[in-house]
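S.K.: sequence first, predicted model second:
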Amino acid sequence: MTTITVSRDDLAAVTEDQVKLLANRLDADDYSNPFEGLEDWHLLRAIAFERPELVEPYSYLLEFEDCDES
């Protein structure tokens, strides 16, 4: 299994166009295997933590929801 590592410098260099392409891939959900989609999802999530202004229009793809563990 391959682990994707993205540095903060890499995240700082991400452009709006790159985020849009990533979001479009996730929205289309046309991956040859589920792990490719999961890798894109984790990348979008990492961008959201470091550069939330870029991900704001696509936040629905991350499905942040409150959990009730009671």
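M.R.: Looks like it came in fine.
S.K.: C-alpha only now, for contacts and for neighbours.
M.R.: Noted.
S.K.: which strands or helices does the longest helix seen in the chain pack on?
M.R.: Secondary structure assigned by DSSP state H gives helix 34-50 as the longest helix of the chain. Here helix 34-50 touches helix 8-12, helix 16-28, helix 52-55, going by 3 or more CA pairs under 8 Å, 6 or more residues apart in numbering; DSSP states H and E.
S.K.: in addition, the following structure is provided for comparison:
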Amino acid sequence: MTTTITVPKSKLASVDAADVAKLAERLEQDDYTNPFEALEDWHLLRAIAFHNSELVEPYLYLLDIEAYDEA
């Protein structure tokens, strides 16, 4: 069974550059008590990237997103 983490749009709308920087710092430090906390932050950063890509642009390397040619 796959669990999908959803982030309310209201939470995404209130995120600013300082919030994204803090989130990225936590991901870079990778000092979580369990892997699920890290995964939750990663999903949040990914959701922010889809909602407001300009905020996440400096931290795209944390998402490890690669373009795939599906053709």
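M.R.: Nice, thanks for sending it over. Just so we're clear, the structure is a prediction, and the values are computed from it rather than from any experiment.
S.K.: mind checking the TM-score on these two?
M.R.: Laid over one another, the chains give 0.85 as their TM-score (TM-score structural alignment, normalised by the length of structure 1), with 68 aligned residues with a CA RMSD of 1.9 Å.
S.K.: if we can go back for a sec, a markdown table for the helices and strands packed on helix 34-50 of structure 1, including distance to Leu44 of structure 1?
M.R.: Below are the helices and strands packed on helix 34-50 of structure 1 laid out as a markdown table (distance: least, CA to CA, whole Å):
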| stretch | distance to Leu44 of structure 1 |
| --- | --- |
| helix 8-12 | 10 |
| helix 16-28 | 7 |
| helix 52-55 | 7 |
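S.K.: select, out of those, the one closest to Pro34 of structure 1.
M.R.: Closest approach to Pro34 of structure 1 among the helices and strands packed on helix 34-50 of structure 1 (CA to CA): helix 16-28, 11.0 Å.
S.K.: how about the closest one: buried residues?
M.R.: Val19, Leu22, Ala23, Leu26 (16 or more other CA atoms under 10 Å).
S.K.: turn those residues into JSON lines, including distance to Ile4 of structure 1.
M.R.: Converted to JSON lines, the buried residues of helix 16-28 of structure 1 look like this (distance: CA to CA, whole Å):
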{"residue": "Val19", "distance to Ile4 of structure 1": "17"}
{"residue": "Leu22", "distance to Ile4 of structure 1": "15"}
{"residue": "Ala23", "distance to Ile4 of structure 1": "18"}
{"residue": "Leu26", "distance to Ile4 of structure 1": "17"}
